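In: have a look at this prediction, sequence included:
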Amino acid sequence: MPMKRLSVVVTRRLPEAVETRLTELFDATLRDDDTPMTRAEIAAAMAGADVLVPTITDNIDAALIGQAGDTLKLIANYGAGVDHIDVETARRRGILVSNTPDVMTDDTADMVMGLMLAVMRRMQEGLVTMQAGDWGGWAPTAFVGTRLGGKRLGILGMGRIGQAVARRANAFGMQIHYHNRRRLRAETEEALEATWWESLDQMVARMDVISVNCPHTPSTFHLLNARRLKLMKPSAVIVNTSRGEVIDESALTRMLKADELAGAGLDVYQHGIRGNPELVNMRNVAMTPHMGSATIEGRIEMGEKVLLNIKTFADGHRPPDQVLPGVF
């Protein structure tokens, strides 16, 4: 008699190849349109499924987990970040949580460099000018930005993505500095030509560019608060592809408006998809809609991680990418 297939509910549309494989392996319920599930729909899914596959748009908090049925034993997150899931409450309910690490490192690092170039070389202004049909022709003083070579880059969070950013920035001739919970091994520092700062305050005060590459945790919420942002040079640029909550967005907006910072490249925002509306039309701000992992290769690899985690769990083993409370 064939073994009963796991019931898997997916909260968002995923790449077609991933959805097809989920259907082949499991009793999968897929989303018909690419819109987030309502809270009530997620609660209903958790009440009857064996596995839930959420994304960053789903807030799987303690209240929702409290409504989970006895059959729910795995939350296989589609994405690396799990700050939208109450991992501790899930653990207490006997529900494992897994994620999809290590597949978006290069894609996100590419995005960091793209935003850095967009702001420092004023590409955003150039695009708007061309789209509006307002270009009056080349002029020696028009759209003058600043080169990346020779600038000091301060990386906040020197994990896989931070190190990938460092390697790319090295190729542009930038000087690499970083602040991290733990100092890197000497050989890694040497390979990256990176300078470690124990004091974040001291680092941000000296950098030409700050790249935020740390996760959102209680200890990193508003890590770049108003006081720290004030330490930055007026000529400095800040780039964030990690989590919006790491920066005090209101303070950042005020400083950009007052020309106390030269610019910002933002792919994430403190209040989800709703970045501060005052940022939208600023000439020195490049804003993208959380596109850091948005390559077809990366999104399929994320799905393959989800599949592997669920299949390993179905075979009676611990998912290879299980998330433990307190790790993120």
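Out: Received, thanks. These numbers were taken from a predicted model, which means no experiment stands behind them. Numbers count the residues shown, from 1 in each chain.

In: going forward, measure contacts and count neighbours with C-alpha atoms only.
Out: OK.

In: ok, which stretches of the stretch 51-200 of the chain are strands?
Out: For the stretch 51-200 of the chain, the strands defined by DSSP state E, counting those that start in this stretch cover 51-53, 74-76, 96-98, 152-156, 175-179, 194-196.

In: those strands: which one's closest to Tyr269?
Out: Counting by C-alpha to C-alpha, Tyr269 lies closest to strand 152-156 out of the strands of the stretch 51-200 of the chain; the figure is 16.7 Å.

In: could you list the buried residues of that closest one?
Out: Residues of strand 152-156 classed as buried: Arg152, Leu153, Gly154, Ile155, Leu156 (neighbour count, 16 or more other C-alpha atoms under 10 Å).

In: closest to His177 out of those?
Out: Ranked by distance to His177 (C-alpha to C-alpha), the buried residues of strand 152-156 are led by Gly154 at 4.7 Å.

In: against that first model, consider the following:
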Amino acid sequence: MTKVLITRPLPEAVTSRLGGVDLTVRSETLPLTATELRAALSEYDAVLPTLGDAFSAEVFADVPAPRCRILANFGVGYNHIDATAAKAAGVTVTNTPGAVTDATADIAMTLMLMSARRAGEGERFVRSGTWPGWHPTQMLGLHLTGKTVGIVGMGRIGQAIARRCHYGFGMDVAYFSRSEKTLAYPAQQYSDLKQMAGQVDVLVAAVPGSAQTYHLIDGPVLDAMRPNGHLINISRGDVVEEAALIAALQDRRIGGAGLDVYEFEPKVPAALRALDNVVLLPHLGTSALEVRIEMGLMAVDNIQAFLAGKAPPNVV
């Protein structure tokens, strides 16, 4: 019988769809270990992995003739899988685009509002029991309505963020992208990231993680930002040079930041955690039950199509 491995617990609505196979659902919530990665390739016909399951070139090199023929990734980002090495080994890689778009855009807006209006800091203030009550100059933040947002990467998620900013908050939209986009609202394209960073009130990272986007937002980009500018990252942690961001926040060279991802996730530096001018979320981008079910069902559809001899809907 066909053997399928799901590497993390998923909602029952997802696992129940994989009938007629010998299904293993790993109970551990942490990524696959080095031994488990190699066993996944050698002992299963299909694997449904997710963030952190590092199917690297070295793993494929250690399993030169894998039994596994498809890695149906749970998530749109797949930089934890070496897609080139997978292809060379005859392993198909798929992902779950579309399902994550709106949920991730919503988290971007959450971070924008929390950072600009100092909501995390304010919530801690109330919980401390030391809040003296309202007064006119207390915890003044940045009013988002009518400001300018700059989006780094204008794919599905970037465009969903831009729509929310433009139609919901009357914000002007700028974006840094390799190609000009046809959009239903006014938006200015920039080919120079530092130039755009200096022209916007909020800079949002919405690019895939890759070698090309590693530290795309570095010290010089942060230095170009306005003193009251806010940086939001909902993409991948290493898109932002974390040490440079910490320095900019410590020196109050930018207004603040909102992060859902981290360069060395799940490790978050003590220096970052100690700062009041940054909002820190535990990678909540797609953390809604209906979204996780939709993602899981897309991954299952990819597996079932492949096992039936058809082209999976979402090959990367």
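Out: Good, I have the coordinates. Here the structure is a predicted model, which means the values were calculated and not measured.

In: want to throw the strands of the stretch 51-200 of structure 1 into JSON lines with distance to Gly114 of structure 1?
Out: As requested, the strands of the stretch 51-200 of structure 1 are exported to JSON lines (distance: least, C-alpha to C-alpha, whole Å):
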{"stretch": "strand 51-53", "distance to Gly114 of structure 1": "30"}
{"stretch": "strand 74-76", "distance to Gly114 of structure 1": "30"}
{"stretch": "strand 96-98", "distance to Gly114 of structure 1": "30"}
{"stretch": "strand 152-156", "distance to Gly114 of structure 1": "14"}
{"stretch": "strand 175-179", "distance to Gly114 of structure 1": "17"}
{"stretch": "strand 194-196", "distance to Gly114 of structure 1": "21"}
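
In: the aligned residue in structure 1 for Gly237 of structure 2 and Leu223 of structure 1, how far apart?
Out: Matched across to structure 1, Gly237 of structure 2 falls on Gly244, judged by TM-score structural alignment. Distance of Gly244 of structure 1 to Leu223 of structure 1, computed by C-alpha to C-alpha, to the nearest Å: 11 Å.

In: list the contacts for Ile161 of structure 2?
Out: Ala105, Asp106, Ala108, Met109 (C-alpha atoms under 8 Å, 6 or more residues apart in numbering).

In: what do you get for Leu266 of structure 1?
Out: Leu266 of structure 1 neighbours (C-alpha under 8 Å, 6+ apart): Leu115, Val239, Asn240, Thr241, Val285, Ala286, Met287, Thr288.

In: for the aligned residue in structure 2 for it, give its distance to His215 of structure 2.
Out: Counting by TM-score structural alignment, Leu266 of structure 1 lines up with Leu259 in structure 2. Distance, Leu259 of structure 2 to His215 of structure 2, by C-alpha to C-alpha: 15 Å.

In: corresponding residues in structure 1 for the longest helix along structure 2?
Out: Using DSSP state H to define each element, structure 2 has its longest helix at helix 289-307. Aligning helix 289-307 of structure 2 against structure 1 (TM-score structural alignment) gives residues 296-314.

In: mean deviation, the matching stretch versus structure 2?
Out: Compared with structure 2 after the fit, stretch 296-314 of structure 1 shows a mean deviation of 0.6 Å (mean C-alpha distance after the TM-score superposition for structure 1).

In: for Arg31 of structure 1, find the nearest of the strands of the stretch 51-200 of structure 1.
Out: Nearest to Arg31 of structure 1 among the strands of the stretch 51-200 of structure 1 is strand 51-53; the distance by C-alpha to C-alpha comes to 11.1 Å.

In: show me what the closest one is packed up against.
Out: Packing partners of strand 51-53 of structure 1 (3 or more C-alpha pairs under 8 Å, 6 or more residues apart in numbering; DSSP states H and E): strand 7-10, strand 74-76.

In: pull up the aligned stretch in structure 2 for that strand.
Out: Under TM-score structural alignment, the match for strand 51-53 of structure 1 is residues 46-48.

In: straight-line length of stretch 213-223 of structure 2, end to end?
Out: Using C-alpha to C-alpha, the end-to-end distance of stretch 213-223 of structure 2 comes out at 18 Å.

In: where in structure 1 does it align, residue-wise?
Out: Stretch 213-223 of structure 2 covers residues 220-230 of structure 1 once aligned (TM-score structural alignment).

In: next: stretch 69-87 of structure 2.
Out: Under the criterion TM-score structural alignment, stretch 69-87 of structure 2 matches residues 73-91.

In: residues in contact with that stretch?
Out: 50-62, 65, 94-102, 215-217, 302-303, 306, 309-310, 323-326, 328.

In: point to the residue nearest the middle of structure 2.
Out: Ser235 (3.6 Å; C-alpha atoms, centre = their mean).

In: helix/strand/coil for that one?
Out: In three-state terms, and counting by DSSP: H, G, I helix; E, B strand; the rest coil, Ser235 of structure 2 is coil.

In: residues touching it, list them.
Out: Ala205, Ala206, Val207, Pro208, Gly209, Val261.

In: could you do Gly155 of structure 2 as well?
Out: Ala206, Val207.

In: now which residue in structure 1 aligns to it?
Out: Under the alignment (TM-score structural alignment), Gly155 of structure 2 maps onto Gly159 of structure 1.

In: residue in structure 2 matching Arg21 of structure 1?
Out: Using TM-score structural alignment, the partner of Arg21 of structure 1 in structure 2 is Arg17.

In: its match is in what secondary structure piece?
Out: For Arg17 of structure 2, there is no host helix or strand (DSSP states H and E).

In: Leu280 of structure 2 and Val268 of structure 2: what is the separation?
Out: In this view, Leu280 of structure 2 and Val268 of structure 2 are 9 Å apart by C-alpha to C-alpha.

In: between these two, who's got more neighbours?
Out: Leu280 (21 against 15; other C-alpha atoms under 10 Å).

In: the more buried one -> structure 1?
Out: Checking TM-score structural alignment: Leu280 of structure 2 goes with Met287.

In: what residues sit buried inside the match of stretch 213-223 of structure 2?
Out: Across stretch 220-230 of structure 1, burial judged by 16+ other C-alpha under 10 Å covers Phe221, His222, Leu223, Leu224, Asn225, Ala226, Arg228, Leu229, Lys230.
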